[in-house]
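Q: turn this into a model:
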Amino acid sequence: MTLSIFLVEDLRQVEGALTDYLSTMGDFKVLETARTEAEANHWLQEHPGAWDALILDLVLDQGSGMNVIARARAQPRAGKIAVFSGYASEGIRQHCIALGADAVFDKTETSALAAWLRDIGNSTR
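A: Below you'll find the model as predicted:
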């Protein structure tokens, strides 16, 4: 089964690199991307239950990924939520988990993110 991913990342280079990386890892498909909090929340509202995993940055062009966590978690049939940020301190990790994130990764932890996604894919089969 292909894992459907919604990616929220404001930096085009990171978005492109992460999308390419995930496509080489196997059964991952980036359904859509958003660069702002408003774009992310709008897509979530229009596509409830359409995603298996949400990967999001905390610092966006406009708004905050933290607000997207709460919106995504409130959806019926919400998928798994991972924060992928350069600001993943222990305090930020705890706050994101309290908001409803399932995992928090520093942007240097790409292989850990991929392993987490593989685990999700294996558990949904």
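
Q: okay, CA-based contacts and neighbour counts for the rest of this
A: Will do.

Q: could you list the residues in contact with stretch 36-55?
A: By CA atoms under 8 Å, 6 or more residues apart in numbering, the surrounding residues in contact with stretch 36-55 are 3-10, 31, 33-34, 60-65, 67-68, 71-72, 75-84, 117.

Q: in which helix or strand would I find the residue nearest the centre of the chain?
A: Against the mean C-alpha coordinate of the chain, by CA atoms, centre = their mean, the closest residue is residue 55 at 1.0 Å. Using DSSP states H and E, residue 55 sits within strand 53-56.

Q: ok, residue 115 next?
A: Using DSSP H and E, residue 115 falls in helix 110-123.

Q: give the buried residues for that helix.
A: 113-114, 117-118, 120-121 (16 or more other CA atoms under 10 Å).

Q: ok, these vs residue 93, which is closest?
A: residue 113 (14.3 Å; CA to CA).

Q: next, the second sequence, to be compared with the first:
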Amino acid sequence: MNLRVSLVEDNLTIRISLMDMLTDLVDARMVGIAEQQADAVQWLNEHSDEWDVAIVDIFLKRGSGLPVLTACARRSPKQRVLVLSNYATPEIRTRA
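A: The predicted structure follows:
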């Protein structure tokens, strides 16, 4: 069974690297890819049970990953969310 991943990352280089790494290491299948907050929230709301792991960048060029995390809050216990950030300050950790 493939790990179904929803990836929210606005940097093309990082997004491609993550996709390649996840595909190679854990046989992941990208089921949702978004570069901005609005698209990510919409996808998660429309496909709430179609992913196993959501990987969310906090700082996006359009919007923020924090509302995306809120959209993930209604996930099932088997679904996991990973947060990416170059700014892992105590405030960001608390907000995430």
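
Q: after superposition, what is the TM-score?
A: After superposition, the two chains reach a TM-score (TM-score structural alignment, normalised by the length of the second structure) of 0.89; 95 aligned residues with a CA RMSD of 1.4 Å.

Q: what residue of the second structure takes the place of the residue nearest to the centre of the first structure?
A: Matched by TM-score structural alignment, residue 55 of the first structure corresponds to residue 55 in the second structure.

Q: mean distance of the lengthiest helix in the second structure to its aligned residues in the first structure, please.
A: When the second structure is parsed with DSSP state H, its longest helix is helix 12-26. Taken over the aligned residues, the distance from helix 12-26 of the second structure to the first structure averages 0.8 Å (mean CA distance after the TM-score superposition for the first structure).

Q: next SSE downstream of that helix?
A: Heading C-terminal from helix 12-26 of the second structure (DSSP H and E), you reach strand 28-34.

Q: ok, average deviation of whichever helix or strand comes after that next one from the first structure?
A: Counting by DSSP H and E, the next helix or strand C-terminal to strand 28-34 of the second structure is helix 37-46. Superposing on the first structure places helix 37-46 of the second structure at an average distance of 0.7 Å from its equivalents, by mean CA distance after the TM-score superposition for the first structure.

Q: relative to strand 53-57, how tilted is helix 37-46 of the second structure?
A: Following axes from the mean of the first three to the mean of the last three CA atoms, to 10 degrees, one obtains 160 degrees for the angle between helix 37-46 of the second structure and strand 53-57.

Q: and the angle from helix 37-46 of the second structure to strand 28-34?
A: 120 degrees.

Q: identify the residue of the first structure aligned to residue 34 of the second structure.
A: So, by TM-score structural alignment, residue 34 of the second structure is matched to residue 34.

Q: determine the number of other residues adjacent to residue 53 of the second structure.
A: By the criterion of other CA atoms under 10 Å, residue 53 of the second structure has 20 neighbours.

Q: shouldn't residue 4 of the second structure be in contact with residue 29?
A: Yes: with contact defined as CA atoms under 8 Å, residue 4 of the second structure reaches residue 29; the gap is 5.0 Å.

Q: now for the helix or strand encompassing residue 4 of the first structure, which elements pack on it?
A: Here residue 4 of the first structure, judged by DSSP H and E, is contained in strand 3-8. Using 3 or more CA pairs under 8 Å, 6 or more residues apart in numbering; DSSP states H and E, the elements in contact with strand 3-8 of the first structure are strand 28-34, strand 53-56.

Q: how far does the shortest one sit from its chain's centre?
A: For strand 53-56 of the first structure, the separation from the chain centroid amounts to 1 Å (computed by CA atoms, centre = their mean, to the nearest Å).
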